[in-house]
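Enquirer: starting from these lines, generate the structure:
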Amino acid sequence: MDVILTLDQERLVADAVAVGRFQRPEDVVREALTLWERRERELAAFRVDLDRIEASMAAGDARPVKEESMRELVDSVKRRGRERLAEKAARQG
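Expert: Here you go, the predicted model:
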């Protein structure tokens, strides 16, 4: 397989080999492909999650997040936290 790189890409590869980060230009390309494969897998997983979320929303399983609902959630978390701290203090005291 022949690959044509831009001059900047060629310099980047040559510099990486020259400073000892990689032994050969092929190692640079292999590393780049490995990172690309990882990114593609992560993107595919994200798309699966996004499809699942969109399906859930379409089925009516989601509820809109508004400022008021966020305040209610924060208040609920704080209240439960305070209750737990009070229970823990009562058990210790």
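
Enquirer: make it CA atoms for all contacts and neighbour counts henceforth
Expert: Will do.

Enquirer: tell me how many other residues crowd residue 13.
Expert: 20 (other Cα atoms under 10 Å).

Enquirer: what is the helix or strand it falls within packed up against?
Expert: Using DSSP states H and E, residue 13 sits in helix 7-18. The contact analysis (3 or more Cα pairs under 8 Å, 6 or more residues apart in numbering; DSSP states H and E) places helix 7-18 against helix 25-58.

Enquirer: okay, angle between the helix it packs on and helix 7-18 too, please.
Expert: Between the axes of helix 25-58 and helix 7-18, defined by axes from the mean of the first three to the mean of the last three Cα atoms, to 10 degrees, the angle is 120 degrees.

Enquirer: I have a second one here; can you model it like the first so I can compare?
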Amino acid sequence: MQIELTPEQNSFIDLGIQQGRFQNSEEAVQQALALWEKRERARIELFASLGEAQRSLDAGEGEEYTIETLPKLAESVKAWGRARLAGK
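Expert: Model (predicted):
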């Protein structure tokens, strides 16, 4: 496969090579694709967890929080964190 990059992209890769971050342009493109793949996998996982959360809410398993109940939630999160830190 042959890919044509813009002059700006080529300059960016050349700079990375000059700085010693890459051995060659192929390595730079491989790293870029690896990062893109990682980001896409994280996005897919996020959407899957959102779907799971929505199913849980639809099943009545969630809790509703309002501006009035948020201070209590914040305190419980702080207490959980403190307990976890104390256990280490």
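
Enquirer: mind checking the TM-score on these two?
Expert: Scored by TM-score structural alignment, normalised by the length of structure 2, the superposition of the two chains gives a TM-score of 0.77; 79 aligned residues with a Cα RMSD of 2.1 Å.

Enquirer: the helix holding residue 13 of structure 1 maps to which residues in structure 2?
Expert: Mapped onto structure 2 using TM-score structural alignment, helix 7-18 of structure 1 spans residues 7-18.

Enquirer: now the matching stretch on structure 1. Mean distance?
Expert: Stretch 7-18 of structure 2, aligned to structure 1 and superposed, deviates on average by 0.9 Å (mean Cα distance after the TM-score superposition for structure 1).

Enquirer: and that stretch, which residues are buried?
Expert: 13, 14, 16, 17 (16 or more other Cα atoms under 10 Å).

Enquirer: chain center to it, what's the gap?
Expert: The chain centroid and the centroid of stretch 7-18 of structure 2 are separated by 26 Å, computed with Cα atoms, centre = their mean, to the nearest Å.

Enquirer: one more: stretch 71-79 of structure 2?
Expert: Remark: stretch 71-79 of structure 2 is offset 25 Å from the chain centroid, using Cα atoms, centre = their mean.

Enquirer: now swap in stretch 59-72 of structure 2 and tell me
Expert: Centre-to-centre, stretch 59-72 of structure 2 and its host chain are 25 Å apart (Cα atoms, centre = their mean).

Enquirer: end-to-end on that stretch?
Expert: End-to-end distance of stretch 59-72 of structure 2 (Cα to Cα, to the nearest Å): 24 Å.

Enquirer: distance of the residue positioned nearest the centre of structure 2 relative to residue 52 of structure 2?
Expert: Against the mean C-alpha coordinate of structure 2, by Cα atoms, centre = their mean, the closest residue is residue 42 at 5.6 Å. Relative to residue 52 of structure 2, residue 42 of structure 2 is positioned 15 Å away (Cα to Cα).
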